[in-house]
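Student: could you look at this predicted model? Sequence included:
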Amino acid sequence: MKTAFHTTKRSPGFSAIEEPSHAAARILALQFLATLEKIERGTDASFVDCGGRPPHDDESQIDEPAADRRPDVRAAWTSVPADLAVVAVLVARAFKAREGLLQALRCGSPVVVIATHAARLVEPVRRIVKHCIVGHDIGSTNLKSEGMRLLKAGRTGILVRDGLQDTDRPDYGNDLIAQALPIRVPLIGIAPDPMRHLPRDMVRAAEHRLALPALDRSMVEVVIEGLFGERATCRLNDELLRTLDIADFPVALRNVSTAVDAMEAIARTLVRKQAPLDASPSLENLHGYGEAKIWGAALIGDLEQYRSGQIRWNEIDNRGLLLSGPPGTGKTLFANALAKSSRVPLITTSVADWNSERHLSGTLRAIRDVFERAREAAPCILFIDELDGISSRACVSGEYREYWTQIVNCLLEQLGCHDDRTGVIVVGATNFPDRIDPAVRRAGRLDREIAIRLPDVIALVEIFRHHLHPHPPPDVSLMTLALAARGRTGADVEAFVRRARGLSRRAGRELTIEDVLNEIRQGRPVLSAMAKRRVAIHEAGHAVVGRALGVGSIVDISIHDAGGELILEPAFDGTSTLSTMEACLAALMAGRVAEEIVLGDVSIGVGLGSTSDLAKATRIAGDIELKFGLGVLGPIHVEMSSKDVLFLPGILEAVSARLGEAEKTARSTIEMYRRDLTLIADALQESGYLSGSEIEELLRSPDVDPSAMIGAVPIQT
């Protein structure tokens, strides 16, 4: 047996709003507005149609007025509140998507549930249903214990729940539904998420499950027509239209008298509304966010389907995210971009805000209040910064343990209340994810952690492009800026550009590349031509040997102010063998070997610091001997510091021998691929940056004149 609401293969829940006839939906919406106008004027509040005729049980008579007739509305301004008018248009569109539903409500006894998606819309929808759909000639009864005695044939039962009360849950109120169903009258339930907030038996019995649609261009035009008595074409561009919210209408239309002025006022309001977010890019224009950007794109799609009724809230899997990473990597920027692209409100808070309260009770109230605000604004994104400010209970002892335990428990309670968190996406941010209480990161809370890393060179180019918009310096090489800023954050880039603009403004001239470079370098010396040549040869050596021996895949290679860098995809993991490790060693030693082959000597940079080539190679060779069970001691795992290794007989010699063999392998490989070394070094010295794909394309080029090869012409060092 088929049911009326099971119309989509995607979800057995609230079906997508089928595309109705816009003309029919417009007529019904104007009927609703005419009825609301009469109520506001204090005149007859019964259901009226577009011709002013009395209500009919025949829906076809309601929907087919003369083409040149319109409802009784004022020519300049109606007394119907603008936000209520918008809700009336949304409800009309939702009901017109179901053929015969209006007639069934007046002649039959269907059970209808309506998803509003937001608590603040429950009461306006109830008013529309009561006055415009049910009407005074039929009457409605509030489905509560005290109202059940009034529910009888010829009336309609309405149950509203905004999801903010403890009793707004599926297991509460089923006894009332059991009493109402045998009376065989229309029953209508209204809630942000009926599956979460209405009695279970009411949802089970529902033949029709509706969801308020998202505002589109045609609905905006109907709202304006109904309020001002004249039609006007919606002139909002797509970017503004996607940010339009019901709450924008009262703000925009407060002192407007014509439809054309109304459209312009809405546009101005949205432009002002967008101003705080316009400074930040949308999610699709963010760069260097990797997995976080993929997560956000999936969420945007899910929210769009949720708002259109195609999926239920509990089908959205991306409801909680923990962003981690160093300061300045753009965690707050990500939240802004996510809200902008999702077209939902962003509510921001931080643990520092909560802890600014003088007493524990104030902190607990602050936590509950911000979640309450988020529930009222749903669907929305709640961004919690500095989440590590709430200490893990395992790290707290003594007199502070009970204090922090109550705070953590309060946060866990809010995060875990999925029934009360409908429509609220929680994004937490931290610089220290290991300090957060493990319970916060359990399934159903902030159960997905994504680390935002420092932007790479390509991401830095796009970040500079964004902050230099709309007028970057003429003839500027953004790659030059990105290479100089390698290792810095997006926040650093913003500061560099801001300070450079200030300098040029005070000097009364246009911004130049030197202004930005000076801010980046802050007096730091740059590589000389000779040093840059040596770095190019060194990094080309790594690239040639790593590529020839299959050590991971090259992401990019670059020269920056502090030297050079080759980025490889992970070269080894738990499935690696001894031959894999030996290839890694050869690739690490290859920069040193390339310098010696081409320039005749080796620089000390290969061994400067714990992140140098020689330090990395020594650690790997030591791990082969002491941890991986592949060395002279056989199958053994010993945790030892580098100093301790010196006192373990035979180990230092074994490590040194492995590094010597790695140098021999690197040397023979470079001699075999000398042409490749030449091509890569020349191109790198020229551009300062090569991506992995650019290296592959370069090496596929035809043979060059041997005189152009490194070594064929003496290099001055």
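Tutor: That came through, no problem. Numbers count the residues shown, from 1 in each chain.
Student: drop to CA atoms for contacts and neighbour counts, all remaining ones
Tutor: OK.
Student: after whichever strand or helix holds residue 614, heading C-terminal, what element do we hit next?
Tutor: Residue 614 belongs to helix 613-626 when assigned by DSSP states H and E. Once helix 613-626 ends, the next helix or strand along the chain (criterion: DSSP H and E) is helix 642-645.
Student: chain center to that next one: distance?
Tutor: Relative to the centre of its chain, helix 642-645 is centred 46 Å away, using CA atoms, centre = their mean, to the nearest Å.
Student: what's the neighbour count on residue 579?
Tutor: Residue 579 has 9 neighbouring residues, counting by other CA atoms under 10 Å.
Student: repeat that for residue 428.
Tutor: 24.
Student: for it, give me its contacts.
Tutor: Residue 428 makes contact with 320-323, 383-387, 446, according to CA atoms under 8 Å, 6 or more residues apart in numbering.
Student: switch to 6 Å and redo it
Tutor: By CA atoms under 6 Å, 6 or more residues apart in numbering, the residues touching residue 428 are 322, 383-385.
Student: now, which of these sits nearest residue 259?
Tutor: residue 383 (37.6 Å; CA to CA).
Student: residues making contact with the helix or strand containing the closest one?
Tutor: Here residue 383 is covered by strand 380-385, with elements defined by DSSP H and E. The contact list for strand 380-385 (CA under 6 Å, 6+ apart) reads 344-350, 424-429.
Student: so which of the contacts of residue 428 comes closest to residue 607?
Tutor: Out of the contacts of residue 428, the member with the shortest distance to residue 607 (by CA to CA) is residue 322, at 37.2 Å.
Student: second one coming, line it up with the first:
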Amino acid sequence: MTEYAEAIRLVLADVPSKTKFAVVAPKLDRKGNLDAGQVLAELTGPSSLLVLWPFHIRVPEDVFAAADQMLDVDALQPRHLMAAIKQVHGAVVDVETATRILQCRLSTLFAALRSGRPVFAGVERLSAICEFVPPKLEVRGSRLEDLSGYGEAKEWGIALAEDLWLWRSGRIDWADVDRGILLSGPPGTGKTMFAGALAKTCSAHLVATSVSRWQSMGHLGDMLAAMRKSFSEAEARKPCILFLDELDSLGDRQSFSGENGNYCTQVVNGLLELVDGSERLEGVVIVGATNRPDDIDPALLRAGRLDTHIRIPLPGFESRKALSRTYFGPTLTDGDLERLAVATEGFSGADFDRVSREVRRQIRKSKGSVSVDLVLSKLPPPMAIEGELRWNVAVHEAGHAVVGLHLDIGILHCVSIRKEVRRYIGQHDGLALFQMGDAGLRDRRSYLDQIAMHMGGLAAEAVVLGTIFEGAGGADGSDIHQASDLATMMEVQLGMGEGLNYVRVRTAHELDRLRRESAVIARRVEKVLLREQERAKAIVESNRSAVEAIARALCENGFLDGPDVARVLAPHSLRGGNA
């Protein structure tokens, strides 16, 4: 603001006029707001006022009413900088140099080109630091076209690049361009990498920040100022991709309470106000990222904001082959890539990046070359699912399948056992995959049947193996976790439990917190799970031969699809049990 005020004074000094101008640049208060009172006080003076007001902060009604005219000052362009350097320093810089140093923050630029320093000394200093401002994300694929495993998000990004090109050329209006997207997925799936590649594909600047970075600035006023600064930086570098990470940390206003409730509400409201600047944000596409999309305030996801939500899953088999080629080089054969794709099941893009660094470090030490055996040696040691462990896992998954089929909860797509697992990733050893039927309104029995299916693996272990193992619980997404969430919803939302009330909960985190804080709810949920476990055990006991037949076939083949299971069950018609 100071530099703009000085520039205006220089311009006005050369304008022949009897009118006296006073240039006012209001200052921020501790809450991150501009002091409008300073402007209004100057209105009583003899001079005409020229007020500098940041375009990312709303102009108060009193100032708007007092203004005779309002003009938007465009962002500093290379030609402006070239002309200024020539006029002030008497030197000439080319377009490429001016464009490069404009990537620096304006305060840094003005500091480097200070009065009394030779201009080329300032340019040299700026050239040394411009590589790091704004933050740049290095991605191996460089562009979206070169990345694998992004599916629908990649298609969206390539379509956005085309729309931005049409907008730049004046063929479509900004209203026809998608202006926001929310990416969600497990940690390490490459949401940050996607933003960097998207910016390169779109030939746009990238401004990357996060909620934790805003929060680290200090109290409420500092945080709001940091938020505005990020948006101002993006607006000054149009076209721009503004990447906002950890959006779930802001929370949902409906869940705020206690001493921090007002603080958190003001933060969410501040972000909504910034996101809503339609004309101001022309040329800026906002990419939000989160690991927990259910924790985000719904208002942020409404039309005109981050209204496109795409989940980025962990990479599948073909994507892992492509990532292996990208990270470990072109010397690997197709057979090598298939071995790595199998061995890296459950890996995220971040896992590939970590392993590739270890591989490159080993190559530097040994002065060797990349081989599939070298890469495999850098992966966590595998544990083969075989022998007694394989039989235990097979019985568990067969229990899910038989209980689910007996209760007709949906279509059984497959039952499978992994050949090996790498424990640190938190993979499940096996899977019984049902597709729930689309029956419209669900009744209480359908929820209880689904809970019984989740308890079916534990029931089969108890009946067939005579003991139970840890695989049914102990992790997010486990059988007991999913059954607990269903039972909690029945008790506090759906009117299907012992009580009749409604508690607004939307996420697994909120359901878990409710069970922790309410002993009554926790006891009710436990009663449901114990009752359905007993029902599942009765079904397994009545159909033990079917469970064991599926388990034997699963041990032998590792994978059974729906028709395979039907053929195994043909000699074993499912019987009643306590359904």
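Tutor: Nice, I can see it. Predicted, not measured: the structure shown is a model, and the values here were computed from it.
Student: so what number do they get for TM-score?
Tutor: The TM-score (TM-score structural alignment, normalised by the length of structure 2) is 0.55; 420 aligned residues with a CA RMSD of 5.4 Å.
Student: following element in sequence after the strand holding residue 383 of structure 1, please.
Tutor: Next in sequence after strand 380-385 of structure 1, counting helices and strands by DSSP H and E, comes helix 401-416.
Student: next, the mean deviation of whichever helix or strand comes after that next one compared to structure 2.
Tutor: Proceeding N to C from helix 401-416 of structure 1, the next assigned helix or strand is strand 424-430, under DSSP H and E. On superposition with structure 2, the mean distance recorded for strand 424-430 of structure 1 (mean CA distance after the TM-score superposition for structure 1) is 2.5 Å.
Student: what angle separates strand 424-430 of structure 1 from strand 380-385?
Tutor: Following axes from the mean of the first three to the mean of the last three CA atoms, to 10 degrees, one obtains 20 degrees for the angle between strand 424-430 of structure 1 and strand 380-385.
Student: show me how far strand 424-430 of structure 1 is from its chain's centre.
Tutor: With CA atoms, centre = their mean, you get 10 Å for strand 424-430 of structure 1.
Student: angle of it against helix 401-416?
Tutor: Put simply, strand 424-430 of structure 1 runs at 140 degrees to helix 401-416, going by the same axes, to 10 degrees.
Student: which helices and strands does the helix or strand just after strand 424-430 of structure 1 pack with?
Tutor: Where DSSP H and E defines the elements, the next helix or strand beyond strand 424-430 of structure 1 is strand 449-451. Counting contacts by 3 or more CA pairs under 6 Å, 6 or more residues apart in numbering; DSSP states H and E, strand 449-451 of structure 1 packs against strand 320-324.
Student: got the buried residues for stretch 672-688 of structure 1?
Tutor: Of the residues in stretch 672-688 of structure 1, 674-685, 688 count as buried by neighbour count, 16 or more other CA atoms under 10 Å.
Student: same check, this time on stretch 472-492 of structure 2
Tutor: Of the residues in stretch 472-492 of structure 2, those buried by neighbour count under the rule 16+ other CA under 10 Å are 472, 479-492.
Student: next: stretch 594-603 of structure 1.
Tutor: Neighbour-count burial for stretch 594-603 of structure 1, counted by 16+ other CA under 10 Å, picks out 594-599, 602.
Student: returning to what we had before: average offset of the helix holding residue 614 of structure 1 relative to structure 2?
Tutor: With mean CA distance after the TM-score superposition for structure 1, helix 613-626 of structure 1 departs from structure 2 by a mean of 5.9 Å once superposed.
Student: pull the distance from the helix or strand encompassing residue 4 of structure 2 to the chain's centre.
Tutor: Residue 4 of structure 2 belongs to helix 2-13 when assigned by DSSP H and E. Here helix 2-13 of structure 2 is found 43 Å from its chain centre; the criterion is CA atoms, centre = their mean.
Student: the helix or strand just after it corresponds to what range in structure 1?
Tutor: Following helix 2-13 of structure 2 in sequence order, the next helix or strand is strand 21-24 (DSSP H and E). Under TM-score structural alignment, strand 21-24 of structure 2 corresponds to no residues of structure 1.
Student: buried residues in strand 21-24 of structure 2?
Tutor: Under the neighbour-count criterion of 16+ other CA under 10 Å, strand 21-24 of structure 2 has 22-24 buried.
Student: show me the helices in the stretch 601-717 of structure 1, by range?
Tutor: Along the stretch 601-717 of structure 1, counting by DSSP state H, counting those that start in this stretch, helices occupy 613-626, 642-645, 651-672, 674-687, 692-699.
Student: where's the longest one relative to the chain centroid, distance-wise?
Tutor: With CA atoms, centre = their mean as the basis, helix 651-672 of structure 1 stands 47 Å off its chain's centre.
Student: cool, the first one as well?
Tutor: Using CA atoms, centre = their mean, we find the averaged C-alpha position of helix 613-626 of structure 1 to lie 40 Å away from the chain's own average C-alpha position.
Student: what's the angle between that helix and helix 651-672?
Tutor: Counting by the same axes, to 10 degrees, helix 613-626 of structure 1 lies at 120 degrees to helix 651-672.
Student: just checking, what packs against helix 613-626 of structure 1?
Tutor: Helix 613-626 of structure 1 is packed against no helix or strand, with contacts defined by 3+ CA pairs under 6 Å, 6+ apart.
Student: next one: the fourth one
Tutor: Using 3+ CA pairs under 6 Å, 6+ apart as the contact definition, the elements that helix 674-687 of structure 1 packs against are helix 529-548.
Student: what residues sit buried inside the helix it packs on?
Tutor: For helix 529-548 of structure 1, the neighbour count (16+ other CA under 10 Å) marks 532-548 as buried.
Student: hey, what's the angle from it to helix 651-672? Just curious.
Tutor: Calculated by the same axes, to 10 degrees, helix 529-548 of structure 1 forms an angle of 90 degrees with helix 651-672.
Student: now tell me what touches helix 529-548 of structure 1 from outside.
Tutor: For helix 529-548 of structure 1, the external contacting residues (CA under 6 Å, 6+ apart) are 564, 587, 590-591, 594-595, 677, 680-681, 684-685.
Student: again with stretch 341-352 of structure 1
Tutor: 242-243, 282-283, 300, 339, 380-387, 389.
Student: what's the PyMOL syntax to select whichever of these are buried?
Tutor: Filtering these down to the buried ones (16+ other CA under 10 Å) takes a single PyMOL command:
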select buried, resi 242+243+282+283+300+339+380+381+382+383+384+385+386+387+389
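Student: tell me the two of the contacts of stretch 341-352 of structure 1 that are most distant?
Tutor: The largest separation in these, counting by CA to CA, is between 242 and 389 at 35.1 Å.
Student: how is residue 113 of structure 1 assigned, secondary-structure-wise?
Tutor: Here residue 113 of structure 1 is recorded as strand under DSSP: H, G, I helix; E, B strand; the rest coil.
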